[in-house]
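**Student:** Okay, sequence plus prediction incoming.
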Amino acid sequence: MTNRCVFHVALLLCFSTTALSRSYRLLRLQQNRSSMACQKLLTHLNGRPESCIRDRMDFEVPEEIKLPQQLQKEDAAFIIYEMLHNVLEIFTRDLSNTGWDEAIIRSLFVQVHQQMDRLRTTLAGQLEEVNLTWGNVMTTLQLKSYYWRIIRYLKDKEYSSCAWTVVCVEILRNFSFINRLTDFFQK
């Protein structure tokens, strides 16, 4: 009887691991597709960045984002979620000086929200109860500081058209980092 119970538990663990693995593979495909759509939308917004070259700024992307070490799938998902959340927060600022097409902004919001929803669904509560390690805490703090610098820059430049162009280029870079982090879902 005990062997039968152990067999059932082992079988259940095997199926749940397989299902979670497939879920991450599907998430990776969906995230990559959605990130590419966001990059395309941002490219449409960005007009002529070369005209704002004097306003360029190094916002100092955290090294953990540029060159991530070996991450767990959950850690990568958590970092991506935080990045997407902050991108949305930036684009809720004063866009009046940009002259951007509102339909493109709405499409960008929809894509980012869909990515966040997929992450939430796949992790099923792990985002709220993430196993915070010192590395996760430091990465989260560095991310918040990075996005704070972007928001501070926009405020200092009074949300000018060139400031938004510079920020748009930076957010475009963010999606390439997100794509790199999404690759951890296949491991």
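**Tutor:** Done, it's in.
**Student:** CA only for contacts and neighbour counts going forward, please
**Tutor:** OK.
**Student:** quick one: Q142 and P49, what's the gap?
**Tutor:** Q142 sits 27 Å away from P49, going by C-alpha to C-alpha, to the nearest Å.
**Student:** okay, these two: which has more neighbours?
**Tutor:** Legend: neighbour count by other C-alpha atoms under 10 Å for Q142 and P49, higher for Q142 (18 against 15).
**Student:** Not counting its neighbours along the chain, what's nearest that one?
**Tutor:** P62 (6.1 Å; C-alpha to C-alpha, 6 or more residues apart in numbering).
**Student:** I'd guessed that neighbour sits against T140; true?
**Tutor:** No: shown here, P62 and T140 do not form a contact pair, counting by C-alpha atoms under 8 Å, at 9.7 Å.
**Student:** tell me the SS of Q69?
**Tutor:** coil (DSSP: H, G, I helix; E, B strand; the rest coil).
**Student:** so how many other residues sit close to it?
**Tutor:** Q69 has 10 nearby residues by other C-alpha under 10 Å.
**Student:** this is the other structure I want to compare:
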Amino acid sequence: MGFFCMQYIHDFGLPREELEGHRVQKAQAVAVLHEVIQGVFTLFCAPGSSATWNNTILDILCSRLHWQLSDMEACVKQEVEVKQTPTIQNPSVRAVNKYFRNIHLYLTEKENSPCAWMTVTLEVSRAMSLSTFSQERLSKD
């Protein structure tokens, strides 16, 4: 991040424990991963997104996120059927939703400035790397 954007650093309340998946059951971890992917997709790919990336890169990201979401939805549906608990009642999912709500509020407050988007991009990269660790752990189970 450039020095001129340093004043934009912000704590979004990254739900580290939920994303690392150490203390959650498989069903919760699947739901959390789905919410992370959905949150990133909404941030960068929703109509009206002001993401400041190169359009080609953004298109590739959105395509891959869409593919992952489709894949994850089948897993979430299967886990919900087994547990018979709606995903929204999962406290870990609520923590992830709150995290992305904080990011959306921040972007609105900062009027979608390029520095705000740079801050969000770095933040989301952290969240994605933690959730990738959790995904790898799940695939071994």
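**Tutor:** That came in fine, so what should we check first? The model shown is predicted, which means the values in this text are computed figures rather than measured ones.
**Student:** Which helix runs longest in structure 1?
**Tutor:** Using DSSP state H, we find that the single longest helix of structure 1 is helix 2-45.
**Student:** name the helices or strands packed onto that one?
**Tutor:** helix 102-123, helix 161-182 (3 or more C-alpha pairs under 8 Å, 6 or more residues apart in numbering; DSSP states H and E).
**Student:** out of those helices, deepest packed?
**Tutor:** helix 161-182 (a mean of 21; mean count of other C-alpha atoms under 10 Å).
**Student:** Would you mind pulling up the elements that it packs against?
**Tutor:** On a contact count with 3+ C-alpha pairs under 8 Å, 6+ apart, helix 161-182 of structure 1 meets helix 2-45, helix 63-66, helix 73-90, helix 134-156.
**Student:** K66 of structure 1 reaches S176, doesn't it?
**Tutor:** No: in terms of C-alpha under 8 Å, K66 of structure 1 does not count as a neighbour of S176; the distance is 9.4 Å.
**Student:** what about the counterpart of G2 of structure 2 in structure 1, is that helix, strand or coil?
**Tutor:** Under the alignment (TM-score structural alignment), G2 of structure 2 pairs with E50 in structure 1. Under three-state DSSP, E50 of structure 1 falls in the helix class.
**Student:** Pull the number of nearby residues for E50 of structure 1.
**Tutor:** 12.
**Student:** can you tell me which residue in structure 2 aligns to I150 of structure 1?
**Tutor:** So, by TM-score structural alignment, I150 of structure 1 is matched to I103.
**Student:** err, E82 of structure 1, not the other one
**Tutor:** E82 of structure 1 maps onto E35 in structure 2, by TM-score structural alignment.
**Student:** List the contacts of Q126 of structure 1.
**Tutor:** Residues near Q126 of structure 1 by C-alpha atoms under 8 Å, 6 or more residues apart in numbering: E74.
**Student:** And it, how far from L132 of structure 1?
**Tutor:** For Q126 of structure 1 relative to L132 of structure 1 (C-alpha to C-alpha), the value is 11 Å.
**Student:** Over to S161 of structure 1?
**Tutor:** 39 Å.
**Student:** do Y159 of structure 1 as well
**Tutor:** 35 Å.
**Student:** Tell me which of the two has more neighbours.
**Tutor:** Neighbour totals were compared for Y159 of structure 1 and L132, and Y159 leads with 20 against 11 (other C-alpha under 10 Å).
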